[in-house]
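Chemist: pasted the sequence and its predicted model underneath.
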Amino acid sequence: MSTLNPELVDTAVDAAPRDYGHAPPPPDARVIAAPAGTPYHRLARTELHRWWRPLVATLVALVSWFLLQLNAGIGLGVAAGLTGVEPARTSGLLFADPLWDNAAVLIALALLIPGVLLAARLVQRRPAGSLSSVIGRLRWRWLAVCMAASAVAVVLLFNLIAVFTAVAGDVPWNAMFALPSSGWADWPTFLTAAVVLVALVPFQAAAEEYVFRGWIPQAFGCYLRTPWVGIIVAGALFALAHGLGTPWGFAELFLFSFVLGVLVLRTGGLEAAIALHVANNLFFFLFAATFVGGLSDSGSAAGSPWPVLAAGAIMWPLYGWVILRLATRFRIARTAPEPPRRLVKAPAAAA
C-alpha cells in the first residue's frame, strides 16, 4: 500500500497503532505552530497569539528591514567606490550606473525576507516557515511546477500586449514600459546585466510576496476569520507601493495581486505567487536590458497603458485556473497538516 506524502496532502493516514505514548508540547514552548486544519491566512493565530503581537511584529519587521538596508547600503557604497562607480547626480537614484542602481533597489527589497521571518519567529513565536506555506517551508517541487506554468503565462502575456498594441495603434510600442528607442544593447552589456538580474530578481520578487501575499493577509487573519479583507488591503497597498501612475496600471497591479492572493489561500502557500512574480519581473527586466539605456528608463508597472491591463485581465485569471487544476492533480495541501508525532518510550512493565 502506498503512503501519502504530508508535504502534498492535508492529512496522512497513520500506520497500525503501536505501543507508544505521545509527549505533549511543553506549556512554556518558545515556538508554537497553528493547529492542524488551519488555513494559510490564519497561521499566525497560534495559542501564543495576543492582540498586540501582529502590531509589534510588524514594527520589528520594519525596523529590521531598515537596519539591514543601512548595512547593505554601506557595503554597496564601499564596493562602488572601489570599482569606480559614481554616485547618481539625479535625485531618486543611488548610482549613475543604471545596473548598479537597479541592483541596489533589488537588494533593498530582498532584505524584506529576513525582516518578516525574524519578526514571525521572535515576536509572534511561531515557525518562520509558516510564512512560506502550511507545512512550514517552501515546497520546492511544487514551486518548480509553478515556475514552468509561470514561464508560459508570461510569454503569452507579452504576446497579448503586442497584439493589443498593434490593434489599437494609438500606443507606441516603446511606451509600453517606458523603453527608449535608442537601439539594442551590445552582448557584453546585456550578459552582464542578465547575470545580475537573474541573481537578484528572484529574491526581490519573493520578498514582495512574503510581505503582500504573506505577512499582510496573515496579520489580518490574526483578527478576522475571512481572508478577503487581508487580500484586498494587500492588493491596494501592493498597487500603491509601485507609485501613482495611470488608472490602467493601478488596476493591473491590483488584479495581479488579487489573483495571487487567492492562489496563496487555495494552495496553502506562496509558491504559485512567487513563481509568477519572479517570471514576470525577470522577463521584463531582461527585455529592458536588451535596449541601450533600457534599465535606466524602464519605469514602473504603475505607469502601464491600457493594453497591459487588457492582457493581464486575460492571463492572470487563466494562470490562476491552471494552477488550481495543477494543485488538485498534485494534491497540494491547503491547510496545516497534523504535526509529526514525537514518540516516547512506554514505561517498562513490572516484572
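Modeler: Perfect, thanks for sending it.
Chemist: for the rest of this, base every contact and every neighbour count on C-alpha atoms.
Modeler: Fine.
Chemist: was I right to think V278 contacts L200?
Modeler: No - under the criterion of CA atoms under 8 Å, V278 makes no contact with L200, lying 10.0 Å away.
Chemist: hold the first one in mind and look at this next one:
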Amino acid sequence: MTDAAAPTPSTPAEPDVTIVELPYHRLYRAQPTYRWWRPLVAVLMAAVFFLGISILLAVPLFIVLYATGAIDFLSPTATDDLVALISPDMARPWTLVFGLGSIILVLPFVPLALRIAGIRPSGVRVNILHSVLFTLRWRWLLVCLIPATVVWVATFAGQLGIGLALGEELLPFSTDVPTYLLSVLIVLLLVPVQAATEEYLYRGILLQSVGAWVRWAPVTIIVSAVLFGFSHAYDSWGILTVMVMGIGFAVVTIRTGGLEAGIAMHTVNNVAAFVVTGTGMFGPTGITEDTGGPAGLVAQVITVGLWMLGVEWFARRNRIERLSRIGIPTPPVGMLPPYGS
C-alpha cells in the first residue's frame, strides 16, 4: 500500500508590480500611502513651525529692545526702525545670528512635518526630500560647488568691470576689521545650513506637494518660485530677482533629481553676497530693500542661466541619477496609473 502524497500548501501569488521612473517633483504621488490631503498637511505644518519659531525668537528680542529703549514702539516709524535694527548686517554680528538662526531652527522640523502628514516612501524611514535616491548625494553636492562658484565670481567680476568702466567708484572699506572677520566666520558657519533649510522648504516640501497634485512640471516650478520670491522683504525688482533664482533652483532640482545643486548655489550666493556687501565698498553693509532695479534682474537672469548650463554639463559628466525607479502595483486593465510623469 502506498502512502498518498502530502498536500503542498499553496503559495499566494505575488501582485504584479510595474517599475516606473519618476522625476523628483512626482515622487510622493506614486507612493502607496498617497492621499490628496497629506501634502497640504505637510506644507501647513512646515509653515506653522516656521511662524512658531519666529514668534518664540521675536518676543524675547522685542522685550529686550523695549527695556533698553533701543526702539520706541509707540513711534510712527517703529516698524521701519525695527526692520533696520534686526536685518542681517555684517557690521552687527548678532543680527546675522538672529536672522540666519531663525531660519536654521526650522530644519529639524522639516522631517517632523512629513511624519505628521504621514509622508514616507513606501512607509520606510528615509527622507523623500533629499533626492530621487532618497539620500543626500554628498559627492554630487561638493561637485556642484564648482559651477556655482565659477559662475558667481565671473558674473560679479563682469558687473564690477562694467560699473567701473561707466565711472562708478568703490567706497572705502568701512567695517571694523575684527567685526568683519567675526561676521565672515558666522556667515561661513551658518549660511550653508540656512541655505539648505530654504531648499528643503521651497524646493523640497513645496515642490513635491504641488507636484503631487499637478503633474506638469512648469506649474510646480512657478508656484514654488513665486512663494519663494514673496517670502523676501525686497522691493518689486528684488522680488522678481529672487523669483528668477527660485525658477532656476526648481528647474535644476527636477533636472538633477535632488536638492544638492540648489543647496550649493544658494550657499555660494549668500556667502559671497554677505562677504562682499560687508566690506561697505558697495554701499550699506546689510540687507536692504533696494536690490539693483532692472540691471540687477538682468544680471540675475544671466547668472542663473549660466549656472544652469554649468550644472547640466557636470550632471551629464557625472551621470547623475535624474529619475527614481519605483515599483508600483500594476493597475487593472483599462485603468490609468495616477502618478504619471
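Modeler: Noted; the coordinates are in hand. Only a predicted model underlies this, so the values are computations on that prediction, with no experimental measurement involved.
Chemist: name the nearest residue to the residue nearest to the spatial centre of the second structure, sequence neighbours excluded.
Modeler: A centroid search over the second structure (CA atoms, centre = their mean) returns E199, at 1.5 Å, as the residue closest to the centre. By the measure of CA to CA, 6 or more residues apart in numbering, the closest residue to E199 of the second structure outside its immediate chain neighbours is I263, 6.3 Å from it.
Chemist: next: E289 of the second structure.
Modeler: The spatially closest residue to E289 of the second structure, leaving aside those adjacent along the chain, is Y234, at 4.2 Å (CA to CA, 6+ apart).
Chemist: just Q194 of the second structure next, same as before
Modeler: Leaving out its chain neighbours, the residue that sits closest to Q194 of the second structure by CA to CA, 6+ apart is I104, at 5.0 Å.
Chemist: immediately after the longest helix along the first structure, which helix or strand?
Modeler: What stands out as the longest helix in the first structure, according to DSSP state H, is helix 53-83. Using DSSP states H and E, the next helix or strand after helix 53-83 of the first structure towards the C-terminus is helix 98-110.
Chemist: what does that following helix correspond to over in the second structure?
Modeler: For helix 98-110 of the first structure, the aligned range in the second structure is residues 92-104, judged by TM-score structural alignment.
Chemist: likewise stretch 307-321 of the first structure?
Modeler: With TM-score structural alignment as the criterion, stretch 307-321 of the first structure aligns to 295-309.
Chemist: neighbouring contacts of the matching stretch?
Modeler: Among residues not part of stretch 295-309 of the second structure, those counted as contacts by CA atoms under 8 Å, 6 or more residues apart in numbering are 147-148, 151-152, 155, 159, 237-238, 240-241, 244-245, 248, 252.
Chemist: counterpart of the residue nearest to E199 of the second structure in the first structure?
Modeler: With TM-score structural alignment as the criterion, I263 of the second structure pairs with I274.
Chemist: mind listing the helices for the stretch 151-300 of the second structure?
Modeler: 177-199, 206-213, 217-230, 236-256, 260-277, 293-317 (DSSP state H, counting those that start in this stretch).
Chemist: tell me which of those lies nearest to V59 of the second structure.
Modeler: Comparing these by their distance to V59 of the second structure (CA to CA), the top pick is helix 177-199, with 21.4 Å.
Chemist: tell me what angle that closest one forms with helix 93-104.
Modeler: In terms of direction (axes from the mean of the first three to the mean of the last three CA atoms, to 10 degrees), helix 177-199 of the second structure departs from helix 93-104 by 10 degrees.
Chemist: thinking again about what came up before, distance to S54 of the second structure and neighbour count added to the contacts of stretch 295-309 of the second structure, as JSON lines?
Modeler: Rendered in JSON lines, the data for the contacts of stretch 295-309 of the second structure read as follows (distance: CA to CA, whole Å; neighbours: other CA atoms under 10 Å):
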{"residue": "P147", "distance to S54 of the second structure": "33", "neighbour count": "22"}
{"residue": "A148", "distance to S54 of the second structure": "30", "neighbour count": "26"}
{"residue": "V151", "distance to S54 of the second structure": "33", "neighbour count": "21"}
{"residue": "W152", "distance to S54 of the second structure": "31", "neighbour count": "21"}
{"residue": "T155", "distance to S54 of the second structure": "34", "neighbour count": "17"}
{"residue": "Q159", "distance to S54 of the second structure": "36", "neighbour count": "15"}
{"residue": "W237", "distance to S54 of the second structure": "26", "neighbour count": "18"}
{"residue": "G238", "distance to S54 of the second structure": "23", "neighbour count": "23"}
{"residue": "L240", "distance to S54 of the second structure": "25", "neighbour count": "21"}
{"residue": "T241", "distance to S54 of the second structure": "25", "neighbour count": "23"}
{"residue": "V244", "distance to S54 of the second structure": "26", "neighbour count": "24"}
{"residue": "M245", "distance to S54 of the second structure": "24", "neighbour count": "24"}
{"residue": "G248", "distance to S54 of the second structure": "28", "neighbour count": "20"}
{"residue": "V252", "distance to S54 of the second structure": "30", "neighbour count": "22"}
